[in-house]
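[1] Return a 3D structure for these sequence lines:
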Amino acid sequence: MPIKREMMIRRDALEQIAINETIAPGPKDGEVLLEIEAFALTANNVTYAVVGETVKYWNFFPAAEGWGIVPVWGHARVTASRHPEIAVGERVYGYLPMATHLIVQPGKVSAGLFRDMAEHRRPMATVYNQYKRLAADPSHDPAREDVRMLFEPLFLTSFLIEDQLRRADWQGAGNVILTSASSKTAMGLAHVARAASPGITRICLTSGGNAAFVEETGLYDRVVTYDALDELEIGGKAVVVDFAGNAQLLADLAARLGEQLAYVLKVGVTHHDEGEAVPTSGPKPVWFFAPDAAAALIAEQGPEAFQAGVAGRWSGFLADADGWVTVDARRGSDALQQVWRDQVAGRAKPDVGYVMRW
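    Below is the predicted model:
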């Protein structure tokens, strides 16, 4: 049997890493063994780790006490199967561990999908347990697998945020302020808002080092750096979509905008080391959880209309994203550890997307 490698993170110290090696298990009746080919590593994965306890992200791929395996999105191949409908050699896309192998128990199998029915995963949101079978996946483009891993999960969150805010008439605001605006999810939201809510002014908050990059994307009407927050002026009210997770920044925005700040939606925690407490002034932040939003929208529209709506925006986003981000493909456990530490420390470049292979 092959060697299974997995990267474990200390839950209370995300920069501490251990590489665990064991013999990859063989599948039992009804199971298949996936060999993980490649996965994206972004700030979104740091968010999974930071909120892993509260949102149960650590539960997907159990690890030793005090440690966790961070979920990622990527591609895998079936290398052993004891399931009658899943053949060896088949490739899938979905939610995977930072590891070389994964045992799944396929259920609710269709031509395009199956769901991992492992007992510990059943309480989790369906969107995280589904695997797309690439041979029958209309959105699969072999030439753009890297871009899909980097952007598709984040873009769906972006799409759902815009949909929710638009349905709420943007809380009566004419401006949206995006913190950590160089993050891929923020860029996706700016893209969708530009297309679906053109009357909303998109204001970027970013670091001085990332200002030129976000300016060049053309996604934002205005670019403001964190150290120039006292220069922020808006007409009317604003919604803040917070991808940074920095309570002091939210407090500073509340102080600057006063009654002009209508609503705060928290999505990510890219600045997790700078404070996560609830700010003491301004509207109380509301957490956004994409799986709940997706389930509600699918229930309202039906799965086909939902998928069509996402696909329509996704194709336009891909055309733009090709000009923003260069894929940096890395291989090996040393590279994986380095990229992870860079993401945790906020050192990763916004114009680079990291795709990892063992």
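[2] from here on, contacts and neighbour counts on C-alpha atoms
    Will do.
[3] which residues in the stretch 201-350 of the chain form helices?
    Using DSSP state H, counting those that start in this stretch, the helices of the stretch 201-350 of the chain run over residues 211-217, 247-257, 290-301, 303-321, 333-345.
[4] closest to Ala195 out of those?
    helix 303-321 (8.4 Å; CA to CA).
[5] Alongside the first, I'd like the structure of this one:
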Amino acid sequence: MTISTDFLVSKSDLNQTRLAETDLGELVEGEILLEIEKFALTANNITYAVVGEQMAYWNFFPTEGGWGRIPVWGFATVAASRNPDIAEGERVYGYLPMSSHLVVQPGKVTDGAFLDMAAHRQPMNRVYNNYRRLAADPAHNPDLEEYRALFEPLFMTSFLIEAFTRRQDYFGAKSLLMTSASSKTGMALAQVAKARSPEIERIGLTSAGNVEFVEGLGLYDRVVAYDAVGDLDAATPSVVVDFAGNGQTLSAIHNHFAGNLKYSCLVGATHWDARGLADDIAGPAPILFFAPDHVVAMTDELGPDGFAAEVGKAWAGFIGDAKGWVDVIRREGGDAVGETYATLLSGKASPRDGFILSL
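    Here you go, the predicted structure:
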């Protein structure tokens, strides 16, 4: 019998949290018990909570009574196994709850990975059900584990956005506008675009207090505070990738560029409490970007090996830069997890903070 410590969030009020203990019972044939070592918590995970009902993020690690477990990315050790293909003591990387333990049912096992075949996870995209077996994972570097947890999911989203928009010739745009330019996903897109689409002008939009930090990254051609959007040349054909989820800011961009805004891409919701978007905004209708669908599409197009090679090449160039963007902050225990979550939810975390947590 294993008791898991779980960090729970109220689905109806994201400010309400509590710790709970769950008896996971005995493993049945085919299952393994993961002891969760550490996970990253970023604004991206806040987005999972904000759109938890709409995008079914609460369904990955279900609980009862109106509470949910926010999915995170991190590392775990196989603490017990009743699966002949998975040995105790093995380490994995993948999609985890904010908990101390998780029971999964490995299937489609290869040397480098397996899927959780638990029935409740099958309706969700397979990207989220995949666990990398670190002993045979070419992307694994023990010295960069914290950076992988912090950046790999965000990098993948940004890699896919860049690939998609580049293949569309940026919809005829000359400038790429990125809100929440201080966010880790924003940084990632700027770096990937700089490396793979140097012809597109990269404009980072951020709060006035973060302008100096964002300029210091050297990732953007220009950095503009939100209240200075009106100073941008509205005649320049542009696309916007909105990581912030702030309806007022996005409306201002749409109304300023109007017909010269060629595409509007919705990704995240770092400003989770200001998501309302005016009904009468100018320009194109914003379109939600769901990264897992693009993973499947590119994999089908390039084949698994071709997709992995393209991602791997971009990741190798990315991670060397990313190490210099954040300070890793390691915190342990339920109180620390709660305090960190509250800081991120309120938007008060420094853009240099890279939180690695454990319960």
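[6] ok so, going back, export the helices of the stretch 201-350 of the first structure to TSV and append columns for distance to Ile103 of the first structure.
    Below are those laid out as TSV (distance: least, CA to CA, whole Å):
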stretch	distance to Ile103 of the first structure
helix 211-217	40
helix 247-257	39
helix 290-301	23
helix 303-321	28
helix 333-345	21
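[7] Relative to Thr54 of the first structure, which of the ones you listed is closest?
    Here helix 290-301 is closest among those (CA to CA), at 14.8 Å.
[8] For the closest one, name the packing helices and strands.
    Counting contacts by 3 or more CA pairs under 8 Å, 6 or more residues apart in numbering; DSSP states H and E, helix 290-301 of the first structure packs against helix 145-167, helix 303-321.
[9] still on that earlier bit, out of the helices of the stretch 201-350 of the first structure, which comes closest to Ala24 of the first structure?
    Using CA to CA, the helices of the stretch 201-350 of the first structure put helix 333-345 closest to Ala24 of the first structure, at 16.9 Å.
[10] Quick check: buried residues in the closest one?
    Across helix 333-345 of the first structure, burial judged by 16 or more other CA atoms under 10 Å covers Ser333, Leu336, Gln337, Val339, Trp340, Arg341, Asp342, Gln343, Val344, Ala345.
[11] average distance between it and the second structure?
    Compared with the second structure after the fit, helix 333-345 of the first structure shows a mean deviation of 0.7 Å (mean CA distance after the TM-score superposition for the first structure).
[12] Can you list the neighbours in contact with that helix?
    For helix 333-345 of the first structure, the surrounding residues in contact (CA atoms under 8 Å, 6 or more residues apart in numbering) are 7, 14-15, 17, 19, 41-43, 46, 270, 330, 348, 354, 356, 358.
[13] Show me how to select, in ChimeraX, the buried members of those.
    Command for ChimeraX, covering only those of the contacts of helix 333-345 of the first structure found buried under the criterion 16+ other CA under 10 Å:
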select :7,14,15,17,41,42,43,46,270,330,348,354,356,358
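[14] Would you point out the most distant pair within the contacts of helix 333-345 of the first structure?
    Distance extremes for the contacts of helix 333-345 of the first structure: the farthest pair is Thr270 and Trp358 at 25.3 Å, using CA to CA.
[15] ok, which stretches of the stretch 1-150 of the first structure are helices?
    Assigned by DSSP H, counting those that start in this stretch, the helices in the stretch 1-150 of the first structure fall at 43-50, 52-55, 126-129, 145-167.
[16] against the second structure, where does the last one fall?
    The reference is to helix 145-167 of the first structure. Aligned using TM-score structural alignment, helix 145-167 of the first structure spans residues 145-167 in the second structure.
[17] can you tell me the mean distance of the matching stretch from the first structure after alignment?
    Looks like 0.4 Å for stretch 145-167 of the second structure (mean CA distance after the TM-score superposition for the first structure).
[18] next one: stretch 307-316 of the second structure
    Per aligned residue, stretch 307-316 of the second structure averages 0.8 Å (mean CA distance after the TM-score superposition for the first structure).
[19] So for that stretch, what gets flagged as buried?
    Within stretch 307-316 of the second structure, the residues scored as buried using 16+ other CA under 10 Å are Phe307, Ala314, Trp315.
[20] Out of those residues, which is nearest to Gln168 of the second structure?
    Phe307 (18.3 Å).
[21] what about the nearest residue to the closest one once chain neighbours are set aside, how many neighbours?
    Spatial nearest neighbour of Phe307 of the second structure, chain neighbours left out: Thr299 (5.5 Å); criterion: CA to CA, 6 or more residues apart in numbering. Here the count is done by other CA atoms under 10 Å, and Thr299 of the second structure has 15 residues near it.
[22] okay but Thr299 of the second structure is in contact with Val311, surely?
    No - Thr299 of the second structure lies out of contact with Val311 (CA atoms under 8 Å); the separation is 10.6 Å.
[23] got any residues that touch both of those two?
    With CA under 8 Å, 6+ apart, Thr299 of the second structure and Val311 have no common neighbours.
[24] And Gly112 of the first structure, what's its match in the second structure?
    Aligning on TM-score structural alignment places Gly112 of the first structure opposite Gly112 in the second structure.
[25] With respect to Ala80 of the first structure, which of the helices of the stretch 201-350 of the first structure lies nearest?
    Of the helices of the stretch 201-350 of the first structure, nearest to Ala80 of the first structure by CA to CA is helix 333-345, at 23.8 Å.
[26] What's the first helix or strand after that closest one?
    Using DSSP states H and E, the helix or strand that follows helix 333-345 of the first structure towards the C-terminus is strand 352-357.
[27] Mean deviation, that next one versus the second structure?
    If you overlay the two and look at strand 352-357 of the first structure, the average distance to its match in the second structure is 0.7 Å (mean CA distance after the TM-score superposition for the first structure).
[28] just to revisit the earlier point, winner for burial among the helices of the stretch 1-150 of the first structure?
    Sort these by mean neighbour count, taking mean count of other CA atoms under 10 Å, and helix 43-50 sits at the top with a mean of 23.
[29] Name all residues that make contact with the equivalent of Ser180 of the second structure over in the first structure.
    Counting by TM-score structural alignment, Ser180 of the second structure corresponds to Ser180 in the first structure. Ser180 of the first structure makes contact with Ala186, Cys204, Leu205, Thr206, Ser207, Asp242, Phe243, Ala244, Thr270, according to CA under 8 Å, 6+ apart.
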